[in-house]
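next input, structure requested:
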Amino acid sequence: MSIGSSTLGGTSKAHRAQLARNVQLLLLWVAESDGDVEVPELDFVAEQFPGPDGENADDLLAIIRSGELRPLESAIRFLAEESRELRVAFLDLAITMAMSDHRVAVTENYILRFFADALHLGEDILERRFKIISGVDLCEPGDPADPEWWEENPELGSQTESNGSDGMSLNEARAMLGVERDASMSEIESAYRKLSGMLLAKRVEASGPDAVTTARKRSRKLREAYDLLKG
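Just a heads-up that it's a prediction; the model follows:
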């Protein structure tokens, strides 16, 4: 079995099976993060792990949709112990998955950056690999709660719907959670759980107090967006 151009020779069968499962799980997390898992995305994962190394995608998607973050955290920790070559190969797969519909959703952007950081690769490598694979630059996910973000994205600002107050607009809330205009309540809840889980203070505390402060600020904005759309 191989991941990208990285061959998994010299490892035990049990290790290869566990690695395959974890990579499948993380790739499907990228696919499901925008609320719409498409057939080409499922086919892409199946192509990477044909035969006995592949696990039923429905079973893995059920884990992701449960909202339980521990399996995802365990998978990324397992992958972080692999060689640099294999970690970069996985990042390439994740980028390809995110670009399968020719656009990177807000949630996919955050997840790719999370992968690069958690796998000890860094955003410089992510941006270089993204440019090589897609031919375009990886844009900053931005903070839709910041007025400057809307000034830099006037095409979104022109579609803004007011929520009837001086607070966050409906379009800002949707952009913050990375959901579409017609997203269901379950899709909104799923997006909120995933993003808020990634911003838990205990997950970023190793990066220092500034990271914790930023995570808490963004968490409050995510909650504001969620409450607005839920209402």
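
when you work out contacts or count neighbours from here on, use the C-alpha atoms and nothing else.
Fine.

so Y192 touches L222, yeah?
Yes - assessed by Cα atoms under 8 Å, Y192 is found in contact with L222 at 6.9 Å.

so what sits against both of these two?
Listed as contacting both Y192 and L222 by Cα atoms under 8 Å, 6 or more residues apart in numbering are L177.

now do the buried residues in the helix ranked longest in the chain.
Counting by DSSP state H, the longest helix found in the chain is helix 209-230. The neighbour-count check on helix 209-230 (16 or more other Cα atoms under 10 Å) flags 211-212, 215-216, 218-219, 221-226, 228-229 as buried.

who are the packing partners of that helix?
helix 170-177, helix 185-198, helix 201-204 (3 or more Cα pairs under 8 Å, 6 or more residues apart in numbering; DSSP states H and E).

nearest residue to G157 other than its sequence neighbours?
Distances taken as Cα to Cα, 6 or more residues apart in numbering place W150 nearest to G157, at 5.7 Å, with adjacent residues excluded.

is that neighbour in contact with N171, as I believe?
No - look at W150 against N171 with Cα under 8 Å: they stay out of range, at 10.4 Å.

need the residues touching each of the two.
Jointly contacting W150 and N171 under the rule Cα under 8 Å, 6+ apart are L156.

those two: which has the busier surroundings?
N171 (23 against 18; other Cα atoms under 10 Å).

this one next, for a side-by-side:
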Amino acid sequence: MAIHLDLEEQEQLDQLKHFWERWGTLITGVIVLVALGFAGWNLYNYWDRRQAAQSAVLYDEVERAVQAGDASHAERAFQDVREKFGRTVYAQQAGLAAAKLLLDKGNTDGAKAALAWVADKGRDDGLQAVARLRTAAILLDAKAYDEALKQVDASMPAAFAPLAADRKGDILAAQGKSADAVAAYTSAWKGLDSQSEYRRLVEIKLNALGVDPRTSAGAEAKS
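Sure thing, here's the model as predicted:
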């Protein structure tokens, strides 16, 4: 009986040896790759967290400059976070904050440059949309209507579509294109929450153009 068991064990060992000779190198390689991948993932997470922490410090510096009304300092701090941590959301937020102060201080070119970076280089599509909408407002004030329309016609998340439509209505109305402005405002009105104050503002704009969106919506529902 013991001999029979010894023979079985020897056969199993031989099979295992044969299996390992055939597949051992591949299995070892897979294990090494998995281990390296796991280590790389941990390293990336550590690097990402470190980047976020360091960029948050620089963003706070931009915020302090904005609160102090120091446009030059805010612009320099934004450039610093942009150059060192341009891939972080904090860099985009810093750009928006700096741009607002620069615009308030009359530095339109500086504001547009900061917004352009957020829109073109940022990674958060929501913040990119905000930058484009604010740029469109600046261009509208400058009567650069064609450039402003390019900003609102750019691809944006669905949540920003009503805001883009409203800003487009402003641009078209300024150009004297009332019918097109009504179409844009109506699209914005329909896309906004019925309880929002913003929707009421868009409704006022439509009323100024001789359109009651509630009446129009009721007529569409009946038809």
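
TM-score for this pair?
Scored against TM-score structural alignment, normalised by the length of the second structure, the superposed chains reach a TM-score of 0.29; 118 aligned residues with a Cα RMSD of 6.2 Å.

okay if I get the buried residues of helix 209-230 of the first structure as CSV plus distance to I76 of the first structure?
Formatted as CSV, the buried residues of helix 209-230 of the first structure follow (distance: Cα to Cα, whole Å):
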residue, distance to I76 of the first structure
A211, 20
V212, 21
A215, 20
R216, 23
R218, 23
S219, 22
K221, 26
L222, 24
R223, 26
E224, 29
A225, 28
Y226, 27
L228, 32
L229, 31
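
of those, closest to A75 of the first structure?
A215 (22.3 Å; Cα to Cα).

would you mind measuring from the closest one to A31 of the first structure?
24 Å (Cα to Cα, to the nearest Å).

and F90 of the first structure, by the same measure?
14 Å.

do the same with R193 of the first structure
In terms of Cα to Cα, R193 of the first structure sits 16 Å off from A31 of the first structure.

name the residue in those two with the higher neighbour count.
Applying other Cα under 10 Å to R193 of the first structure and A31 shows that A31 carries more neighbours, namely 24 against 20.

pretty sure that one contacts L93?
No - taking Cα under 8 Å as the definition, A31 of the first structure is not a contact partner of L93, at 11.4 Å.

that older thread, which one of the buried residues of helix 209-230 of the first structure is nearest to E127 of the first structure?
Nearest member of the buried residues of helix 209-230 of the first structure to E127 of the first structure, counting by Cα to Cα, is A211, at 21.0 Å.

name the nearest residue to that closest one, sequence neighbours excluded.
V204 (6.2 Å).

residues contacting that neighbour?
V204 of the first structure makes contacts with A211, V212, A215, as judged by Cα under 8 Å, 6+ apart.

can you pull out the strands in the second structure?
Counting by DSSP state E, the second structure has no strands at all.

about what we covered before: how close does the residue nearest to A211 of the first structure sit to F114 of the first structure?
V204 of the first structure is 11 Å from F114 of the first structure, where distance means Cα to Cα.

helices or strands up against whichever helix in the second structure runs longest?
Selection of the longest helix in the second structure by residue count, based on DSSP H, yields helix 2-68. Using 3+ Cα pairs under 8 Å, 6+ apart as the contact test, the elements touching helix 2-68 of the second structure are helix 71-85, helix 89-104.

select, out of those helices, the one closest to I204 of the second structure.
It is, among those and with distance given as Cα to Cα, helix 89-104, at 26.4 Å.
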